[in-house]
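Visitor: coordinates only, sequence not included:
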């Protein structure tokens, strides 16, 4: 089935919108999560926890995620991955208050592992599905669209976040993470 120019342009618009939300929300959530851990534990190492876990998960999941995406349909993989991410976020928000001090590191590490694994699977599946989303004349435009959202990143990194170190601000920002995941979910489900 051929993909029309209108459908291709619609997919590119969805991608640009999703990347904008991702840039705005994902980075803010990671920053607020690090500040929440720093405030709760008093350990400066906990602030960089996210930065340590992401490359480890990416390296360990490189071959298995690639094989998964190559052997199964990409759309269900993305839907399952993003649903798992939303579920992990909800569980994390519900159980975090039952931990205190340095004990908050354990649920945070578990959430970050699931989060980065989901991001890795979704990104790989999306990258592999580019040919299925738009017609051949629009592939380059679609491949360039992620950089459009990242050009706005410096503007949003300087926004002040009131009460960022408190747990409430972190949970408020989990709504941003949920918005980011939901936009990707909507995008892959169309």
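Guide: Everything's here; your move. Nothing here was measured: the structure is a model prediction, and the numbers come from that model.
Visitor: CA atoms for contacts and neighbours, from now on please.
Guide: OK.
Visitor: in the protein, which helix has the most residues?
Guide: helix 5-41 (DSSP state H).
Visitor: what helices or strands is that helix leaning on?
Guide: Using 3 or more C-alpha pairs under 8 Å, 6 or more residues apart in numbering; DSSP states H and E, the elements in contact with helix 5-41 are helix 44-47, helix 49-71, helix 139-150, helix 153-157, helix 167-189.
Visitor: before we go on, here's another structure to hold up against the first:
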């Protein structure tokens, strides 16, 4: 295949990847919201609603390393298509069950868990395929479009899920899901997941495959040898952990302390995704960041500064609508800043991780991130009960600053971008000459 044909194919992949990712992510968001409403309506129990979240999170946490191993050791296209077909079959089975019998809370739990597993396998495999689908020069654009899809699903999923659940029957609601997943399958079947692959065509069949345990262990060993990738993973995990203070603190501060109306609170939550969307579109339009790790470090420090500003209205009294506008602006800024971190970091990971290890690295990262979030939520939830909210959040900021300044110290940044050292040397020589 000529280079010109490859470029055309890569452009096609960029758009089909974005559309299929949007459909599957949007469908999962719509289903999760509708399923939650159904469980609440059926049982009136917050505990039963929480079980739906467990059914979504727990399978991802446990199976992510296995999904990564499979993505690295088997052809990616069949994995993604089988996973998406699994999503179609799961929702179709629930539809048939609802037509023959009365739909039950247990059936919702089962389908939620199955969709969590299928989306995990397709998501990890897609993440490990971006570079081979679009080539090295379009990774930032692909990562930006991927983040745009997530933001749109986060904004629109609950809205569409609520409308469908409220205005239509459960049959129509489930049919909507089936059609979305089916279109995603059709699009993904036209994609060439080996377009820019550097691995031998039959390497997986020619070499003796490691067992699952051996494969996961070799993925961990590989991660330990990659200093920059390990750094990114650890910084990401600490951010996930400490930003649980925001996830727990936002409803506590806004609803319990500032008595913000539920409608306004919903707007504040939604505008985070609007900021993410605009931030991702910015990266889709601009040239690739020259020093992504340094750029992301600055983004993390800005994010910590925004977190430190979060409890200000609980310390300095503002009028009701002053609080509302303040948090709209703050959460919008959070969304934009998250993209200033996630997109360059994603580009680094796509370029630096060797192709044969990408699935396992992304799988391990998924497991560790899923474990850190509930752990952080539990710890900060307990802290908010015994310590003033502002001190909990400011304490989290101080710990996070110390961790980031140590892990992303200048010597490490220079290791990732050696040209920065040369640049500083030239500046020093120029000053000396003057």
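Guide: That came in fine, so what should we check first? Everything numeric in this text was worked out from a predicted model, so none of it was measured.
Visitor: Mind checking the TM-score on these two?
Guide: Scored against TM-score structural alignment, normalised by the length of structure 1, the superposed chains reach a TM-score of 0.83; 186 aligned residues with a C-alpha RMSD of 2.6 Å.
Visitor: Please point out which parts of the longest helix of structure 1 sit buried.
Guide: 8-9, 11-12, 14-41 (16 or more other C-alpha atoms under 10 Å).
Visitor: contacting residues around residue 165 of structure 2?
Guide: Contacts for residue 165 of structure 2 were tallied using C-alpha atoms under 8 Å, 6 or more residues apart in numbering; they are 34, 173.
Visitor: Quick check: it vs residue 147 of structure 2, distance?
Guide: Using C-alpha to C-alpha, to the nearest Å, we find residue 165 of structure 2 at a distance of 26 Å from residue 147 of structure 2.
Visitor: OK, contacts around the residue sitting nearest the centre point of structure 1?
Guide: Centroid-nearest residue in structure 1: residue 119, 5.1 Å away (criterion: C-alpha atoms, centre = their mean). Residues in contact with residue 119 of structure 1 (C-alpha under 8 Å, 6+ apart) are 81, 82.
Visitor: Report the buried residues of the helix or strand containing it.
Guide: Element membership for residue 119 of structure 1, per DSSP states H and E: helix 105-128. Residues 105, 107-108, 111-122, 124-126 are the ones in helix 105-128 of structure 1 that count as buried (16+ other C-alpha under 10 Å).
Visitor: can you name the residues of structure 2 that it overlays?
Guide: Mapped onto structure 2 using TM-score structural alignment, helix 105-128 of structure 1 spans residues 105-128.
Visitor: How far away from the center of its chain is that stretch?
Guide: Computed by C-alpha atoms, centre = their mean, to the nearest Å, the separation of stretch 105-128 of structure 2 from the middle of its chain amounts to 15 Å.
Visitor: nearest spatial neighbour of residue 48 of structure 2, skipping sequence neighbours?
Guide: residue 39 (6.9 Å; C-alpha to C-alpha, 6 or more residues apart in numbering).
Visitor: Which stretch among the helices and strands packed on helix 5-41 of structure 1 is buried most, on average?
Guide: helix 167-189 (a mean of 19; mean count of other C-alpha atoms under 10 Å).
Visitor: now the angle between helix 105-128 and that helix, please.
Guide: Helix 167-189 of structure 1 runs at 20 degrees relative to helix 105-128, counting by axes from the mean of the first three to the mean of the last three C-alpha atoms, to 10 degrees.
Visitor: List the contacts of helix 167-189 of structure 1.
Guide: 14-15, 18, 21-22, 25-26, 28-29, 32-33, 36, 75, 78-79, 82-83, 85-86, 89, 93, 162-164.
Visitor: And for stretch 23-34 of structure 1?
Guide: 46-50, 149-150, 152-153, 156-157, 164-165, 169-170, 173-174, 176-177, 179-180.
Visitor: Can you name the residues that contact the counterpart of residue 54 of structure 1 in structure 2?
Guide: Under the alignment (TM-score structural alignment), residue 54 of structure 1 maps onto residue 56 of structure 2. Counting by C-alpha under 8 Å, 6+ apart, residue 56 of structure 2 makes contact with 112, 113, 115, 116.
Visitor: give me that answer again for 7 Å
Guide: Residue 56 of structure 2 sits next to 112, 113, 116 when contact means C-alpha atoms under 7 Å, 6 or more residues apart in numbering.
Visitor: that older thread, what element comes up after the helix holding residue 119 of structure 1 heading to the C-terminus?
Guide: helix 130-133.
Visitor: Just give me the match in structure 1 for residue 273 of structure 2.
Guide: So, by TM-score structural alignment, residue 273 of structure 2 is left unmatched.
Visitor: Residue 282 of structure 2 too?
Guide: In structure 1, no residue is paired with residue 282 of structure 2, using TM-score structural alignment.
Visitor: From residue 143 of structure 2, how far off is residue 282 of structure 2?
Guide: 12 Å.
Visitor: Please apply the same query to residue 12 of structure 2.
Guide: Here the criterion is C-alpha to C-alpha. By it, residue 12 of structure 2 lies 15 Å from residue 143 of structure 2.
Visitor: again with residue 113 of structure 2
Guide: As judged by C-alpha to C-alpha, residue 113 of structure 2 and residue 143 of structure 2 stand 27 Å apart.
Visitor: what does residue 412 of structure 2 give?
Guide: 24 Å.
Visitor: To which residue of structure 2 is residue 32 of structure 1 aligned?
Guide: By TM-score structural alignment, residue 32 of structure 1 lines up with residue 34.
Visitor: go on, residue 95 of structure 1?
Guide: In structure 2, the residue matched to residue 95 of structure 1 (TM-score structural alignment) is residue 97.
Visitor: in which helix or strand would I find its match?
Guide: Residue 97 of structure 2 belongs to helix 76-100 when assigned by DSSP H and E.
Visitor: May I see the buried residues of that helix?
Guide: Using 16+ other C-alpha under 10 Å as the test for burial, helix 76-100 of structure 2 gives 76-77, 79-81, 83-92, 94-95, 98.
Visitor: No more questions from me, cheers.
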